[in-house]
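Enquirer: Can you look at this prediction? I've put the sequence above it.
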Amino acid sequence: MRALLIFAALLGLACVGFGAFGAHGVSDPKAQEWLRTGALYGFVHVLAVFAAERYGSPVPPALFLAGVVVFSGSLFAMGFGAPRWFGAITPIGGLSFMAGWAALAWAVARRQA
């Protein structure tokens, strides 16, 4: 779990950096939107990793982190000039986010009070 938390912290750092670059370093409105969206979703799910850690299952944090890498990563890539078809993998990251939330609900439901 420690490695997941370290990875989450580094992704949080990246999300702040990419979000700041989107706000100040690019002029294309579509690139700004991609960078902003990737940073927002990424940062929210990085925080979710730290919240989910207390339930003991590594599954929700791993799914959240996979989602950040795929969802946010594909948007960041397009914001830096990757071809638009690259966005076809973005929904896979979204599904990973959703699976992470479902796994977290399951972990909370199974936990004894």
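Expert: That came in fine, so what should we check first?
Enquirer: C-alpha from now on. contacts and neighbour counts both.
Expert: Fine.
Enquirer: List the contacts of the residue most central in space within the chain.
Expert: The central residue of the chain, meaning the one whose C-alpha is nearest the mean C-alpha position (C-alpha atoms, centre = their mean), is residue 68 at 2.3 Å. With contacts defined as C-alpha atoms under 8 Å, 6 or more residues apart in numbering, the neighbours of residue 68 are 11, 41, 42, 45, 46, 93, 97.
Enquirer: another one to put next to it:
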Amino acid sequence: MAKLFFILGSINGFLFVALGAFGAHALKPRLEAGGYLETYQTAVQYQMVHTLAIIAVAILIHYSGATGLLNGAGWAFFIGIVLFSGSLYALSITGISVLGAITPIGGVAFLAGWAMLLMAAIK
């Protein structure tokens, strides 16, 4: 599972850099005109932080051999990125406000990931 989380972390690292640059340059006029620049930047920031968390989980699994809670944390962080950041990207680009209803589900996934990481540390 460590290898899979390294791969997911690497893909997400590539994506947050590319999407951040795209938002800061090519999409910036459109995002500013729609009032979504801050929303887009929030998506990039949360993707960045939780990508690093996925890579940290991969390292912890690799060196400790522990899986259970760490696997859960890694998947929760990944699901959080897809739902939280993904919905904010989609909302920012399309302006479809109903997509914002998905964002809190991703936020809960992030919280679950951090809780599982804490439980793994205490265990």
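Expert: Yep, that arrived. Computed from a predicted structure; not experimentally measured.
Enquirer: and the residue nearest to the centre of the first structure, what pairs with it in the second structure?
Expert: Using TM-score structural alignment as the criterion, the counterpart of residue 68 of the first structure in the second structure is residue 81.
Enquirer: Beyond the helix or strand containing residue 18 of the second structure, next helix or strand please.
Expert: Here residue 18 of the second structure sits within helix 2-24, counting by DSSP states H and E. Using DSSP H and E, the helix or strand that follows helix 2-24 of the second structure in sequence is helix 28-34.
Enquirer: Show me the helices in the first structure, by range?
Expert: If you assign secondary structure with DSSP state H, the helices in the first structure sit at 2-24, 29-52, 59-67, 73-79, 90-110.
Enquirer: Adding mean neighbour count, write the ones you listed out as CSV.
Expert: Written out in CSV, the entries for the helices of the first structure read as follows (neighbours: other C-alpha atoms under 10 Å):
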stretch, mean neighbour count
helix 2-24, 17
helix 29-52, 21
helix 59-67, 25
helix 73-79, 24
helix 90-110, 18
